[in-house]
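S.K.: predicted structure and sequence below. I'll ask about it afterward.
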Amino acid sequence: MDSVNHIELTIHPSQVRPILRALLFAIFFHRTLDAVEPETLELLDSHIACAPNPTVEREVNAKIEEFAKEFLETGAERGELAVVFLQKKPKKGWFAITEELVPWEEHLITLHLSRTSRQQPATQQPLSGALLQLSTFCVEKKGNVPPLVGSSDQNNLSYQILIAPPPPSELFAPSSPPLYPTRLTSPPPAPSTTNAIATARDLALPPPSSDLSNPDNTSAKRASSPASATLGYLEQAKGGLRAVGAGVGWGGRAMGAAFGRGGGGGY
């Protein structure tokens, strides 16, 4: 990939911290977009230009110690660290437009830890060749840098320092297409005594009457009352729903449950 600068070195474990410090500061110097006065850092007989930034310096030191704990203290023979530069881009969703971070350049550092020889001649110091590779890549790939939008505090560009990063093929892989929204389903309500049934039952009860000596008159009044008509309508509705059955879908089952039928499972 033309967006990946892979620096691979074989060094002694005692050189891990100064070499990582030099490479990381050089990477951020070549890719900084702020107008700053550069400083010179001398490490392993090499002069490294760096852009002073307290936030970047703290993060670089923290990541170097994390790398040392991950690979040096465990006696590993190989370790990797990467600086990934990202750009904020709008992403269309189903219900809104959000932002996503898209990588546009990666500097992958692979260190092979050799414990056989500690001292190396100055002509064989690997740092000078790595710095030359880094500066050449950044000059040739200056078109990778996207335009800066926003202030220095809040802009569209960011970075990440990754310990044991994923392969570049995975890091720069296009994001998966959005899935169709999941259809929310729920089971129909369980059978219960609804307000309609309670109202019908209440209306069907004989109203209190002080005339208890004439039960026939009371029955006649109840038969001709609006409660009898309401209960008859409910019975007709129940019969209609039974006749329609499952053809009315979930809504039919829910209504059937409201009139006394047992509800089924969700569709």
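M.R.: Thanks, I have it.
S.K.: all contacts plus neighbour counts: C-alpha atoms, from now on.
M.R.: Noted.
S.K.: after the helix or strand encompassing residue 26 comes which helix or strand?
M.R.: Using DSSP states H and E, residue 26 falls within helix 16-31. Later in the chain than helix 16-31, the nearest helix or strand by DSSP H and E is strand 39-43.
S.K.: and that following strand with helix 16-31, angle?
M.R.: Using axes from the mean of the first three to the mean of the last three CA atoms, to 10 degrees, the direction of strand 39-43 lies 150 degrees away from that of helix 16-31.
S.K.: before we go on, here's another structure to hold up against the first:
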Amino acid sequence: MSRSVGRDGLIRHGRAAMGLEYVILEAWSQGFLVGGLIILIMITLANIRKGVLLHKLILLELVLSLGHGTFIFCADPTYGWYLSSTATLLYISYFIHNIVSWMKIKPFLSRLASTFFISTVILVTPYWVAEIYLNFEYFNGLGNDSFAFTRPWEVVVRDGWWIFTACWLMYSIKRGYDLTSIELVRISPRFGILLLCMLISIAFMVVDVAVTVSHVFGNEGVNPFWKPYIVFKCAADVVFLDDFKSVIDRLVMHTARLNTFPDRGEVGYS
């Protein structure tokens, strides 16, 4: 009998292996994920501009992430197959998010740095293919528990570019503009929300890794902390749909207008 199947015939990592308190916790966190993403999708649709690839990729990223917030409603054996199928879409959304990060930070990068950024994003594709396979094996009792080992390493190929983008944005503002980040926040509170979403997302990412490595919730796939991570990471993409340099350049121009016409309020940008 498969190592992932118990003597009672139930899949060890299926929904039947979860206690009631874990089911409630997972259902709550998935509801948070779906609710947050639906709100972000509506905001994106309200601000999207026709023909802008970056805007379409952000919308696609949000839609692909939705499904993985619904698998708790399935019973075994559908639970495992549905979970793994929606996880595949989630992994694709991770890949798209890194492309979005590249497009947003690209104007601040040299040609060589930009090429290196997107090349490394593409080079980790084999990891995601392997992760999809191992996820199916793990949650469907197919005899391979390697996913429990590879899952903590997911953060390396998932978030390295995201963290770099956040740090390089702050550095580029300090290096290339007369404004500090605090001054930009005063001009546009939306920029402050962007920075806050980045910080909260990274904080939940760290907690997610710590919880996964320490097996706080065992190996049953229960982990509520990656859901807020995704919501705030996606929110950082949605606050400003355009690339960061275009947004900041317009904010700087708006600052000049504010100095001339101090009664004008905050400018709104996609």
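M.R.: Arrived safely. If you're wondering where the values come from, they're calculated on a predicted model, not measured in any experiment.
S.K.: what's the TM-score here?
M.R.: For these two chains in superposition, a TM-score of 0.21 is obtained (TM-score structural alignment, normalised by the length of the first structure); 96 aligned residues with a CA RMSD of 6.4 Å.
S.K.: re the thing from before, quick one: buried residues of the helix holding residue 26 of the first structure?
M.R.: 16, 19-30 (16 or more other CA atoms under 10 Å).
S.K.: ok, residue 256 of the first structure to residue 198 of the first structure distance?
M.R.: Relative to residue 198 of the first structure, residue 256 of the first structure is positioned 15 Å away (CA to CA, to the nearest Å).
S.K.: among the two, which residue is more densely surrounded?
M.R.: residue 256 (21 against 11; other CA atoms under 10 Å).
S.K.: packing partners of the helix or strand harbouring residue 202 of the first structure?
M.R.: Assigned by DSSP H and E, residue 202 of the first structure belongs to helix 195-204. Packing partners of helix 195-204 of the first structure (3 or more CA pairs under 8 Å, 6 or more residues apart in numbering; DSSP states H and E): helix 226-244.
S.K.: what's the angle between the helix it packs on and helix 195-204?
M.R.: 140 degrees.
S.K.: for helix 226-244 of the first structure, which outside residues touch it?
M.R.: By CA atoms under 8 Å, 6 or more residues apart in numbering, the list of residues contacting helix 226-244 of the first structure from outside reads 200, 203, 204, 222, 252, 256, 259.
S.K.: what about the strands in the stretch 101-250 of the first structure?
M.R.: Applying DSSP state E, counting those that start in this stretch to the stretch 101-250 of the first structure gives strands spanning 157-163.
S.K.: got the angle for the helix holding residue 26 of the first structure vs strand 157-163?
M.R.: Using the same axes, to 10 degrees: helix 16-31 of the first structure against strand 157-163 is 160 degrees.
S.K.: off-centre distance for stretch 118-128 of the second structure?
M.R.: Chain-centre distance of stretch 118-128 of the second structure: 16 Å, with CA atoms, centre = their mean, to the nearest Å.
S.K.: can you pull the buried residues of that stretch?
M.R.: For stretch 118-128 of the second structure, by 16+ other CA under 10 Å, it's 118, 121, 128.
S.K.: between the residues you listed, which is closest to residue 186 of the second structure?
M.R.: residue 118 (32.9 Å; CA to CA).
S.K.: in a helix, the closest one, correct?
M.R.: Yes - assigned with DSSP: H, G, I helix; E, B strand; the rest coil, residue 118 of the second structure falls within a helix.
S.K.: so what's it up against?
M.R.: Applying CA under 8 Å, 6+ apart, the residues near residue 118 of the second structure are 99, 102.
S.K.: same check, this time on residue 4 of the first structure
M.R.: 105, 106, 107, 108, 168.
S.K.: which ChimeraX command selects the buried ones in those residues?
M.R.: Selection of buried members from these for ChimeraX, criterion 16+ other CA under 10 Å:
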select :105,106,107,108
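S.K.: reformat the contacts of residue 4 of the first structure as TSV; add distance to residue 136 of the first structure.
M.R.: As requested, the contacts of residue 4 of the first structure are exported to TSV (distance: CA to CA, whole Å):
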residue	distance to residue 136 of the first structure
105	15
106	15
107	13
108	15
168	20
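S.K.: from the contacts of residue 4 of the first structure, pick the one nearest residue 10 of the first structure.
M.R.: residue 108 (14.3 Å).
S.K.: residue 28 of the first structure contacts residue 55, doesn't it?
M.R.: No - between residue 28 of the first structure and residue 55 there is no contact, the gap being 11.8 Å when judged by CA atoms under 8 Å.
S.K.: just flag the most distant two among the contacts of helix 226-244 of the first structure.
M.R.: So, the contacts of helix 226-244 of the first structure by CA to CA: farthest apart are 222 and 252, at 31.7 Å.
S.K.: using the three-state scheme, assign residue 247 of the second structure.
M.R.: Criterion first, three-state DSSP; result for residue 247 of the second structure: helix.
S.K.: which non-adjacent residue is nearest the most centrally placed residue in the second structure?
M.R.: Nearest to the centroid of the C-alpha atoms of the second structure, with distances taken as CA atoms, centre = their mean, sits residue 230, at 3.8 Å. In space, and not counting its chain neighbours, residue 230 of the second structure is closest to residue 201: 7.1 Å by CA to CA, 6 or more residues apart in numbering.
S.K.: same question for the helix or strand containing that neighbour: list its buried residues.
M.R.: Element membership for residue 201 of the second structure, per DSSP H and E: helix 189-214. Judged by neighbour count using 16+ other CA under 10 Å, the buried positions of helix 189-214 of the second structure are 190-195, 197-202, 204-206, 208-209, 211-212.
S.K.: in the helix holding residue 202 of the first structure, what's buried?
M.R.: 197, 200, 203, 204.
S.K.: can you list contacts of it?
M.R.: Contacts for helix 195-204 of the first structure (CA under 8 Å, 6+ apart): 227, 228, 230, 231, 258, 259.
S.K.: so what's residue 46 of the first structure up against?
M.R.: 127, 128.
S.K.: hang on, I meant residue 202 of the second structure
M.R.: Residue 202 of the second structure neighbours (CA under 8 Å, 6+ apart): 163, 229.
S.K.: could you measure from residue 155 of the second structure over to residue 250 of the second structure?
M.R.: Distance from residue 155 of the second structure to residue 250 of the second structure, by CA to CA: 33 Å.
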